[in-house]
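Enquirer: take a look and give me a structure for this.
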Amino acid sequence: MTNRPATIHAVIAFFLLSALIFFLYSQTLHAPFLFDDDVNILGNPSVRITELNLHSLAHAALDSPMASRPISNISIALNYFFHGYSTTGYHITNIIIHLLNGIFLYLFLKTTLDLLPAKNPAANSNDLIALITTGLWLIHPLQTQSVSYIVQRMNSLGAMFFLISLLLYIKARLSDLPFRYWLYAASCIAALLAFGSKENTVFLPFFIFLYEWYFFQNLDRQWLKRHLLPIFGIILLLGTISIIYLGVNPWQTILDSYKTRDFTLGQRLLTELRVVVHYISLIIFPYPARLTVDYDFPVSISLLNPASTLLSLLVIIAILIYGVRIATRDKLTSFCIIWFFVNLIIESSVIGLEIIYEHRTYLPSMLVILLLVQIGDKILKHGYIKISIVALIFLCFSCWTHERNRIWADDLAFWLDNVQKSSGKARPQNNYGKVLKAKGRIDEAIYHFKEAIRINPHYDQAHYNLGNALEGSGMLEEALGHYEEAIRSNPKFALAHYNMGVVYEKMAKPTEAANHYIEAIRLKSNYAMAYNNLGILYAKQGDYQKALEHFETALTLQPDDTFARQNINRCRILMNNRQ
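Expert: Presented below is the predicted three-dimensional model:
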């Protein structure tokens, strides 16, 4: 039977939490697109839908850079349809998804705690523990990377459907026939939506099976033996999903993912031991000075270099052993431990991704916070002490999240924060320079581009950006040198070839300019601007027919290109005058 007062209290609490969340994230409502937003949103023509139909949505879903995340791509395309490039709509959507995750997390925790035997201390205050856990998770500073960073909608959306699917399965197990089957079907649909949002949800079938065994079968080993076929089915399903994501040769795909990295597979595995322990420390103490986006995290060379690698391995092994040994006495603690580590496997193991990102803790941190709340509830005996400590933590987390969002609200503050916290890494220097250049602070931008090159002499983007800044300052010879360095580091850098063409045009060297425009088109066949500029060169040489062909190609590739359209009209006038 539903506890009516508890339900009313929960609803009131969620209204208050929602108001708090909107306040904490209000300063990010007009925050710009940042970092990978450039590739996945601004530089992704597939999500620029102007009509709301199946064809445009399918195009957005499957032709985007992250084609394995069609549901996330569709959500971004819908934002573009309604809001264009005004970021407010994107940010409001992210905040709403975060709040929905809070609701589903509360329902999941409350339902799970109610399944525990009454003798479990947690069962005496299930509503309050679920509510406090959810509140702390919602306002936790670590979540800013999944909420304020627009493209990490993929992360929060995947977590939302993960929770919905698991919750629907639990509700199905607690329901009578035939309604149970409808809930199972809904759970499967939510699972597919989770898989289509982000790959880190792939272990959802494992957690459904694990939840069944822990909380409905009471860790009955005989039941486990009788269900070897479903276990095999889950393994087969995980293998199938891996092939969908990684191709028919997953291992080769994994090895290929290291081609552009400055660390090996072995080094990444060793480093992730320290990263996982670092994640735990951030969940416990998320002070803003410890948080950043573009970490300069030292790579582990061996178990003893640095020594914290071995220490981290021992800590992880100890926690896992404890989680297994305590399972029969404290199922919830054991499940929380498994939840954290398994949900990190995809992004913290063999695939050659970036070493560390805070948004990877979004889903794993949920039950770690529950575990910490439980520990506090058991240790602290007096009610007023519990209330005081919870209030203090809420206050600290709220202040820290507000402080962190101040950084997310401004691109200059964002990249300056990364430069200050990762001063030995080239990318923050380069990206800070780009923002400075966009704001007209050219001399400062040039300094940071040079810093990026000092740190990494073969950084193609830094050479390109420095060349661009020098070109804008009239230093054409110096600009050419850095464009050449960019191409030397990245022979497929079409944009650098294009800019070399522009510089050679300014230097009155049309042959060299044409050669680089042609190379840019060879590397990027849909490069409308290169076609347009090449057409202008042909027109200047009097080859109007060839110029017209290039202008028309540019317009076909980019129908809203007014320059190409004007050039076509001028070219036709010149052709008619010649006749």
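
Enquirer: for the rest of this, base every contact and every neighbour count on C-alpha atoms.
Expert: Will do.

Enquirer: can you get me a residue count around A123?
Expert: Using other CA atoms under 10 Å, A123 has 17 neighbouring residues.

Enquirer: how close does it get to H140?
Expert: Distance, A123 to H140, by CA to CA, to the nearest Å: 25 Å.

Enquirer: just the element for V390, please.
Expert: If you go by DSSP states H and E, V390 is part of helix 383-408.

Enquirer: pretty sure F162 contacts T201?
Expert: Yes. Using CA atoms under 8 Å, F162 makes contact with T201 at a distance of 6.5 Å.

Enquirer: which residues does F162 contact?
Expert: By CA atoms under 8 Å, 6 or more residues apart in numbering, the residues touching F162 are 190-191, 194, 201, 204.

Enquirer: rerun at 10 Å
Expert: 101, 104, 156, 187, 190-195, 197, 200-205, 207, 363 (CA atoms under 10 Å, 6 or more residues apart in numbering).

Enquirer: where's it, which helix or strand?
Expert: Using DSSP H and E, F162 falls in helix 153-173.

Enquirer: could you point out which element follows that helix?
Expert: Next along from helix 153-173, by DSSP H and E: helix 179-195.

Enquirer: would you mark the buried spots in whichever helix or strand comes after that following helix?
Expert: Per DSSP H and E, the first helix or strand lying C-terminal to helix 179-195 is helix 204-211. The neighbour-count check on helix 204-211 (16 or more other CA atoms under 10 Å) flags 204-208, 210-211 as buried.

Enquirer: second input sequence below; structure requested for side-by-side comparison:
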Amino acid sequence: TGELNEWMQAATSIPGQHLGRWLTTASFAANYFLGGLDPFGFKLANLIIHLINGILVFAVLCSLFRLIQPNSPTRSQPTLIAAAIACFWLVLPINLTPVLYSVQRYESLSLVAILLGLVWYCRIRMRVMQDQASVWRLGIPLLLLGAIGVTAKESALLLPVYAACLELSLWRSLDKSRRRHLLTLYGAILLAPALVATFWLWSWLGPETGSLRELSTFDRLITEGRVLVLYAQWTLVPNPSALSLYHDDFVASNGMLSPVSTLFSAIAILVAIAIAWRTREKQPTVSIGLLWFFCGHAMTATIVPLELVFEHRNYFSSIGLLLCVLPISIEALQRRLSTRAAAAVLVSIFVGYAAMTALRSFEWSDPIRHSTSEVIRKPESARARLEHARTLLIAAAGNPSTHLFEAAVENLTACMPLRRSGIACEAMLIMETGRVSKDLVASAWASLQRKLRERPPNDSDSSNLFSLLSCTAMPDCHADPENLGVALDLAADHPRPIAPFSFVMGEYAGLVRHDPSEARVWLYRSLEQDPKLHAARIRLIQLLAARGEMAEAAEQIQRLRETDRFGTYAEEIASIMGTSVSAGQVP
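Expert: Below you'll find the predicted structure:
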């Protein structure tokens, strides 16, 4: 309806484990308000943001070249080189997903703030060099645009780090007094957050808690070394068979020699860092470009237990690689070739990038074509097969006699034994084929229960278990409550279950086993683990009110109200209150 509280509810609907992201979520709400769920509007908005970022890349590089011009190989034509880098960046195949994958607007919108901050920083830095501004003013764009960028995505926190990379090449442009002021400024901006982040990340260190992806901290770090080398390759020399939305089939390293490319990648990274240090004054574009590439992955390729590989993480880092390679390449071409020949080489490379991006875009233009190409490209990816099966099932419209339905079942069956497949494929097979093949369903239940016996459930598993629980209440769904109960009990045997799983256990205990005491225990446990799990609190309030435990229900309602700043759950609270009043009990 466009009311302010509804906009605020939409903006703050992002899960609590994410820091902010309200601006991007509000932009999704705006897309929905203007055009519903039509994907065209979402992708058009992403394209506009991408083009704005291209303009800002040009502006950043122009400002940067003016700063480093006395020592830069680009002093004769900085504007043309800045334009070339911006144009190349706009059509890089690796930058496709921030445009066509709607959810990656988080990344592209945060980059708007980062680039604006760098433009502003470079302009103030020029005035500092000309004795027209104080060093302390450099903190304004870093703090202001960094704070704004965080409302799009946490990656904007790296803005001060990117600016610090510039200072390695600009250090000698300041006298001793200003250098001390600059060190103090960066100490205040970077040191305190770094200490807080180190304290928070300390709990992730070590083989037991070092990763939610079943990797020790060391193995994760050396694996990410291989990933960084692949990112550089995919950016500068893209291979259509390697670029994909899904990389869950990537095999982690197990020591420096398993595989041996782990060692080679580590050596390559150390050499690149050494080059960045040695070239910081004589070839600042090389130094800054390399540092931007590595710093762009500081959050996602270190010890934070995130997914190992995602192409969109190169959205900023790819600027660094182009800045490192393109200026010196243009200079080399100009020394060896005529102006026209050098231009022809650059145009040919640009056309090659653009053509590959256009081919990827064509794949994405049709859901079945896209999901099929992803499975062909990544046959060992459980996510690719799961998404292909989901797409085929939608196209089959539930008709089991179609070849689309059969192909979907084949993909789900092939998905189940894949490494890191979770239980999503089993859950979909149970829900979609229950009325078609009892043998398939039996094998799916067996596989699902085996996986939950061998390892504790994660967030994805909990979500799929909740889908199966919801399915049991539907007349046209053939998910067996008894098999689900066995699966849940197996998962519950693992120590320290996560909050979403505890919530599912509470729901199952209340809805299927009709055991409110057990449901209450699990719901309280889920809220102890995650007090912001509002669905669990609402269910607990309903349970307490139904049992006449009005004092506890009132306490839980108060806690819900304290965290429900924009009235997201006002209707649920009013409904509970109304039910209690009609029963003569007021919480």
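
Enquirer: can you calculate the TM-score here?
Expert: Overlay of the two chains. TM-score (TM-score structural alignment, normalised by the length of structure 1): 0.74; 483 aligned residues with a CA RMSD of 3.8 Å.

Enquirer: coming back round to it: onto which residues of structure 2 does whatever helix or strand comes next after the helix holding V390 of structure 1 map?
Expert: Downstream of helix 383-408 of structure 1, the first helix or strand assigned by DSSP H and E is helix 411-421. Mapped onto structure 2 using TM-score structural alignment, helix 411-421 of structure 1 covers residues 367-377.

Enquirer: what about the matching stretch, how far off from structure 1?
Expert: Compared with structure 1 after fitting, stretch 367-377 of structure 2 deviates on average by 2.1 Å (mean CA distance after the TM-score superposition for structure 1).

Enquirer: what comes up buried for that stretch?
Expert: For stretch 367-377 of structure 2, by 16+ other CA under 10 Å, it's 368, 370-375, 377.

Enquirer: go on, stretch 537-554 of structure 1?
Expert: 537-539, 544, 547-548, 550-554.

Enquirer: and that stretch, how far out from the chain middle?
Expert: On the basis of CA atoms, centre = their mean, to the nearest Å, stretch 537-554 of structure 1 sits 43 Å off its chain's mean C-alpha point.

Enquirer: quick one, what contacts the counterpart of F81 of structure 1 in structure 2?
Expert: Correspondence of F81 of structure 1 to structure 2, assessed by TM-score structural alignment: F33. The neighbours of F33 of structure 2, taking CA under 10 Å, 6+ apart as the test, are 1-2, 7, 27.

Enquirer: repeat that for P284 of structure 2.
Expert: 64-65, 68-69, 71-73, 165-166, 168-170, 276-278, 290, 323-324.

Enquirer: one more time with 8 Å, if that's ok
Expert: 68, 71-72, 169.

Enquirer: longest helix anywhere in structure 1?
Expert: helix 87-115 (DSSP state H).

Enquirer: what span of structure 2 lines up against the next helix-or-strand element following it?
Expert: Moving toward the C-terminus from helix 87-115 of structure 1, the next helix or strand (DSSP H and E) is helix 126-139. Under TM-score structural alignment, the match for helix 126-139 of structure 1 in structure 2 covers residues 78-91.

Enquirer: state the distance from the equivalent of W277 of structure 2 over in structure 1 to L116 of structure 1.
Expert: Aligned by TM-score structural alignment, W277 of structure 2 pairs with V324 of structure 1. Distance, V324 of structure 1 to L116 of structure 1, using CA to CA: 18 Å.

Enquirer: the stretch of helix or strand L560 of structure 2 belongs to - contacts with which helices or strands?
Expert: Using DSSP H and E, L560 of structure 2 sits in helix 550-563. When contacts are defined as 3 or more CA pairs under 8 Å, 6 or more residues apart in numbering; DSSP states H and E, helix 550-563 of structure 2 sits against helix 534-546.

Enquirer: picking up where we left off before, list which of the contacts of P284 of structure 2 are still in contact in structure 1.
Expert: Comparing the contacts of P284 of structure 2 with structure 1 on both residues aligned by TM-score structural alignment, their matches' CA atoms under 8 Å, the contacts found in both are S169.

Enquirer: for the contacts of P284 of structure 2, give me TSV that also has distance to S463 of structure 2.
Expert: Shown next, in TSV, are the contacts of P284 of structure 2 (distance: CA to CA, whole Å):
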residue	distance to S463 of structure 2
I68	52
N71	56
S72	54
S169	49
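
Enquirer: now, the most widely separated pair of the contacts of P284 of structure 2?
Expert: Greatest spatial distance in the contacts of P284 of structure 2: S72 and S169, 10.5 Å, computed using CA to CA.

Enquirer: looking at those two, which is more packed in?
Expert: Set S72 of structure 2 next to S169 and count neighbours by other CA under 10 Å: S169 wins out with 23 against 20.

Enquirer: aligned partner of the more buried one in structure 1?
Expert: Using TM-score structural alignment, S169 of structure 2 lines up with Y214 in structure 1.

Enquirer: what residues are up against its match?
Expert: 331, 335.

Enquirer: kindly report the same for L142 of structure 1.
Expert: 282-283, 286, 291, 358-359, 361-362, 401.

Enquirer: let's go with 10 Å and repeat that
Expert: L142 of structure 1 touches 279, 282-283, 285-288, 291-292, 358-362, 365, 397, 400-401, 404, counting by CA under 10 Å, 6+ apart.

Enquirer: after the strand or helix carrying R274 of structure 1 comes which helix or strand?
Expert: When elements are assigned from DSSP H and E, R274 of structure 1 belongs to helix 265-284. Per DSSP H and E, helix 265-284 of structure 1 leads on to helix 308-325 as the next helix or strand towards the C-terminus.

Enquirer: if anything else comes up later, I'll come back, but that's it for now.
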